[in-house]
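Student: build me a structure from this.
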Amino acid sequence: RTVGVRIPDNPISRALSERLGHPVLSTSIPQDEECGDPSAFADEYAGIASLLIDGGEGDGIPSTVVDLTDSRNPEIVREGKGELI
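Tutor: This is a model prediction of the structure:
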């Protein structure tokens, strides 16, 4: 019953949401050492994914995850990309 919200700093993701006029519902995929290589994604998900947008190679740095389910005590679940303030 918990929902995760991600606000990506990615021009393709932002343009899709903007053009659609609403957020995009998606899921994460397991990441490995080749998580930034678009051709690895294409090979791995051929026949499974309906569409793959090649946005170039990623930096491989995972997002920071903050649990806000207890508004008085936010908890950093995973420190990654992004500045903690």
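
Student: all contacts plus neighbour counts: C-alpha atoms, from now on.
Tutor: Fine.

Student: where's residue 12, which helix or strand?
Tutor: Mapping residue 12 onto the secondary structure by DSSP states H and E places it in helix 11-20.

Student: an error on my part: the question was meant for residue 40.
Tutor: Under the criterion DSSP H and E, the helix or strand holding residue 40 is helix 38-45.

Student: contacts for the helix or strand following that helix, please.
Tutor: Past helix 38-45, heading to the C-terminal end, the next element that is a helix or strand (DSSP H and E) is strand 65-67. Counting contacts by Cα atoms under 8 Å, 6 or more residues apart in numbering, the residues outside strand 65-67 that touch it are 74-80.

Student: another one to check against the first:
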Amino acid sequence: MARYVDLHPDNPQPRLISQVVDLLHADGLIAYPTDSCYALGCRLGNKEGIDRIREIRSLGAEHHFTLICRDFAQFGQFVHVSNALFRLVKAATPGGYTFILPATKEVPRRLLHPRKKTVGVRIPDHVVTQALLAELGEPLLSSTLLLPDESEPLTQGWEIKERLDHVVDAVIDSGECGATPTTVIDCSQGEPEILRRGTGDPSLFE
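Tutor: As a prediction, the model looks like this:
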């Protein structure tokens, strides 16, 4: 059974944050809220966790996983950002955007798009997510909690607990969460290309 963790949305309890991070360090898989919608997350080196996310979501080999980063310093360790793109990306973060960018050698090979060697990255504007990232000290490997054959992500912690009780290790609840995934911008070819319109204003990249 998954653990249900009720966190305050503005002042998440440090003791509970530490317990969730301990679970992540022990290769656990969590469902957690972000500034766009709920996501599945695990530690970067958690190979079993990656496989579990693929299984829960029925994902193919070409799915772009996302690295949820705390700040730009962390962001820059895992992807290459050209000077021309840097200002655009910085102006849109933190917020509801995911950027597809060429990965550095810090990113495990199994996370990369098999042909493009790219990965998704983003910096969320969400108190609870930021608290988890600060305690974890590394990015969360993540994927939107959108189940197969469903058009919208799950938004309620209690419902996620009911439906995914035996396939995740913890469900984090900090109140109401949105139902719109991030806006996805492919920056891997130089010129930004909008792949999905979501919470972030796409006009910045048009």
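
Student: one step back: closest one to residue 17 of the first structure out of the contacts of strand 65-67 of the first structure, please.
Tutor: Closest to residue 17 of the first structure out of these is residue 80 (23.5 Å), distances taken as Cα to Cα.

Student: ok, the closest one - contacts?
Tutor: Counting by Cα under 8 Å, 6+ apart, residue 80 of the first structure touches 61-65.

Student: can I get those in CSV including neighbour count and distance to residue 34 of the first structure?
Tutor: Formatted as CSV, the contacts of residue 80 of the first structure follow (neighbours: other Cα atoms under 10 Å; distance: Cα to Cα, whole Å):
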residue, neighbour count, distance to residue 34 of the first structure
61, 11, 12
62, 13, 13
63, 14, 16
64, 15, 19
65, 17, 21
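
Student: which two from these end up farthest apart in space?
Tutor: Taking every pair in these and measuring Cα to Cα, the maximum separation is 12.2 Å, between 61 and 65.

Student: tell me where the second structure has strands.
Tutor: When secondary structure is read from DSSP state E, the second structure shows strands at 3-6, 30-32, 39-43, 66-68, 97-102, 118-122, 140-144, 170-173, 183-186, 193-196.

Student: could I get the ones you listed as JSON lines with distance to residue 131 of the second structure?
Tutor: As requested, the strands of the second structure are arranged in JSON lines below (distance: least, Cα to Cα, whole Å):
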{"stretch": "strand 3-6", "distance to residue 131 of the second structure": "14"}
{"stretch": "strand 30-32", "distance to residue 131 of the second structure": "12"}
{"stretch": "strand 39-43", "distance to residue 131 of the second structure": "14"}
{"stretch": "strand 66-68", "distance to residue 131 of the second structure": "12"}
{"stretch": "strand 97-102", "distance to residue 131 of the second structure": "19"}
{"stretch": "strand 118-122", "distance to residue 131 of the second structure": "15"}
{"stretch": "strand 140-144", "distance to residue 131 of the second structure": "12"}
{"stretch": "strand 170-173", "distance to residue 131 of the second structure": "12"}
{"stretch": "strand 183-186", "distance to residue 131 of the second structure": "23"}
{"stretch": "strand 193-196", "distance to residue 131 of the second structure": "27"}
